[in-house]
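Colleague: no FASTA, just this:
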């Protein structure tokens, strides 16, 4: 229960970390609904995902940035610029690490960026379910030698361990401020963006190692039909003809399965029956062409 004189606190919080440490899993767990796609492949997140967590006395807008990594192409460079640029825009930063992986060169690079930040930086030790408790203290000491973190919070984003504690501690560092979004809004991205991301997630899961991150999805058409069913027409872009064949699959089987799985998640998101139609097109070398990247919705600001 909110006390009569308790101030309303709000702010923007960035989640940063090496690729594949669980940033998207964490933001989905905190928000309570899937808005960021999850995959065991690195560099899954390409855009800053704004997830909104709201209680009676708090609103936190989370930015799930792309994993900071050594870029191999123009898309990778734009992803890095997006992640690092976010650090100067927020009220606090959550630096997420994988405790099972330990301290690596990628972490050291990110910590160097964090040293330039004047806002509170939390060390969030994810995947504690994968290690013994006695392994955590030496690891904390290693990270603290490199940077003086405002708080250290061990969690398991996948199992939901200590997430409520993290939110409670984080709230204490937020300034008094307005409620930026309605209480029932969980993201500032349009539904089309989230639907496209859910389709891309299914492709990554179903193609496994056969398809690298040369996949992009755009929603060409989205409308409510007379019968109340939401029609969605989506285009899946790949870089080569051989990849097109893989995504479609034998007699269209894989593409059909992508549509089936994506439709289930989309219907949960929209709360409505959905008819999903998918096409696969080739845009050669799209990850290195800035004009195409912008057409597909990727930004480096």
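Modeller: It's in. These numbers were taken from a predicted model, which means no experiment stands behind them.
Colleague: rest of the way, CA atoms for contacts and neighbours
Modeller: Will do.
Colleague: need the helices for the stretch 51-200 of the chain, in chain order.
Modeller: 74-86, 105-114, 136-146, 163-171, 191-207 (DSSP state H, counting those that start in this stretch).
Colleague: brain fart, the stretch 201-301 of the chain
Modeller: 241-248, 253-270, 290-295.
Colleague: minimum distance to residue 26: which of these has it?
Modeller: Nearest to residue 26 among these is helix 253-270; the distance by Cα to Cα comes to 18.1 Å.
Colleague: which other helices and strands contact the closest one?
Modeller: Here helix 253-270 touches helix 191-207, helix 241-248, strand 274-282, going by 3 or more Cα pairs under 8 Å, 6 or more residues apart in numbering; DSSP states H and E.
Colleague: ok, residues contacting the second one?
Modeller: The one in question is helix 241-248. For helix 241-248, contacts defined as Cα atoms under 8 Å, 6 or more residues apart in numbering pick out 203, 207, 210, 211, 238, 254, 255, 256, 280, 281, 282.
Colleague: now a ChimeraX select for only the buried ones of those.
Modeller: The ChimeraX command for the buried members of the contacts of helix 241-248 (criterion: 16 or more other Cα atoms under 10 Å) is given here:
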select :203,207,211,238,254,255,256,280,282
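Colleague: excluding chain neighbours, what is closest to residue 296?
Modeller: residue 218 (6.7 Å; Cα to Cα, 6 or more residues apart in numbering).
Colleague: who's in contact with the one you found?
Modeller: Neighbouring residues of residue 218 by Cα under 8 Å, 6+ apart: 193, 196, 234, 235, 236, 296.
Colleague: take a look at this one as well, against the first:
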């Protein structure tokens, strides 16, 4: 083989940023977790689970994808927290190489169109991911939806996927790759998120609270890591779960502390898996009225900085 011979397997390395946007609870975080193969963003059936921009990094032999998981764009409620979250969505669209807009296979909703309006008609490299295809019985139902979607916006590509079932994810990655520039890796191979273990631990605790409390607990809940002590074999983590009202405190704690113990147990298991070591986790509940409109509290929690 001469020096000028190039094998079919040889590919130029590509790397770039991909913003993943969509309305609340459309499955953006689940999609990124599935693509990256690691838990970089928490999920629940509650809308607005993601509150901050979170990067998930996937490195393959020929590509490094840097996904930016954004909060679902919110128009129904108003608070300082939601204002910061919406600004996070808008700022994520700047300086990215591609955008993935996520909608559900059941069709477009008014909230989807609100997110679509954030994109100019001249925006390039916008991919539509039609998620939750496992919830639609007939695959043929996708064709009218794809046709309708192309009438709404000149998408570069449309890819039906199921983040939950792992369907068509490789196809989506291949499509995204086409729009990423040639270039070197921006992160080391073993990096899968830009967030610290402290941030991820707090998010895991918040996820368990959302999942266990369901509709019992209103939206106003946050988690702060108060103390973190770590050795080679053990991490000791002390955290505070912040709620808006005194009545919410009892909901989180549960009868004889049962609910809080379960939140802590499930969170500890996930954090142990993340850190690869034993974890001692202690979670307390504290009332902080109006924390969602308190800029100082929001800054200390790391939201929308």
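Modeller: Perfect, thanks for sending it. In this text, all values refer to a predicted model and were calculated from it rather than measured experimentally.
Colleague: hang on, the earlier thing: the residue nearest to residue 296 of the first structure -> the second structure?
Modeller: Aligned counterpart of residue 218 of the first structure in the second structure: residue 224 (TM-score structural alignment).
Colleague: now do residue 81 of the first structure
Modeller: Counting by TM-score structural alignment, residue 81 of the first structure lines up with residue 87 in the second structure.
Colleague: how many neighbouring residues does its match have?
Modeller: Residues lying near residue 87 of the second structure (other Cα atoms under 10 Å) number 17.
Colleague: how far away is it from residue 143 of the second structure?
Modeller: From residue 87 of the second structure across to residue 143 of the second structure, the span is 34 Å (Cα to Cα, to the nearest Å).
Colleague: try residue 74 of the second structure
Modeller: Taking Cα to Cα, one finds residue 74 of the second structure at 29 Å from residue 143 of the second structure.
Colleague: more neighbours: the two, which one.
Modeller: residue 74 (20 against 10).
Colleague: residue 225 of the first structure: which of the contacts of helix 241-248 of the first structure is nearest?
Modeller: residue 256 (21.8 Å).
Colleague: and that closest one, what pairs with it in the second structure?
Modeller: So residue 256 of the first structure corresponds to residue 261, using TM-score structural alignment.
Colleague: contacting residues for that match?
Modeller: residue 253.
Colleague: from residue 170 of the first structure, how far off is the alignment partner in the first structure of residue 99 of the second structure?
Modeller: The equivalent of residue 99 of the second structure in the first structure is residue 93 (alignment by TM-score structural alignment). Separation of residue 93 of the first structure from residue 170 of the first structure (Cα to Cα): 10 Å.
Colleague: quick one, which of those two is more surrounded?
Modeller: Ranked by neighbour count (other Cα under 10 Å), residue 93 of the first structure and residue 170 place residue 93 first, with 27 against 18.
Colleague: the more buried one touches residue 11, doesn't it?
Modeller: No - between residue 93 of the first structure and residue 11 there is no contact under Cα atoms under 8 Å: 11.0 Å.
Colleague: neighbours of residue 132 of the first structure, how many?
Modeller: 9.
Colleague: and the gap between it and residue 138 of the first structure?
Modeller: Counting by Cα to Cα - residue 132 of the first structure and residue 138 of the first structure are separated by 12 Å.
Colleague: what's the answer for residue 93 of the first structure, then?
Modeller: For residue 93 of the first structure, the distance to residue 138 of the first structure - Cα to Cα - is 23 Å.
Colleague: repeat for residue 174 of the first structure
Modeller: 29 Å.
Colleague: which one of those two has more residues nearby?
Modeller: Comparing residue 174 of the first structure with residue 138 by other Cα under 10 Å, the one with more neighbours is residue 174, at 20 against 10.
Colleague: ok, now which ones touch the equivalent of the more buried one over in the second structure?
Modeller: Under the alignment (TM-score structural alignment), residue 174 of the first structure pairs with residue 180 in the second structure. Counting by Cα under 8 Å, 6+ apart, residue 180 of the second structure touches 14, 15, 16, 17, 97, 98.
Colleague: out of these, which are inside strands?
Modeller: Taking DSSP state E as the definition of strands, the contacts of residue 180 of the second structure contribute 14, 15, 16, 17, 98.
Colleague: closest to residue 27 of the first structure out of the helices of the stretch 201-301 of the first structure?
Modeller: Here helix 253-270 is closest among those (Cα to Cα), at 15.7 Å.
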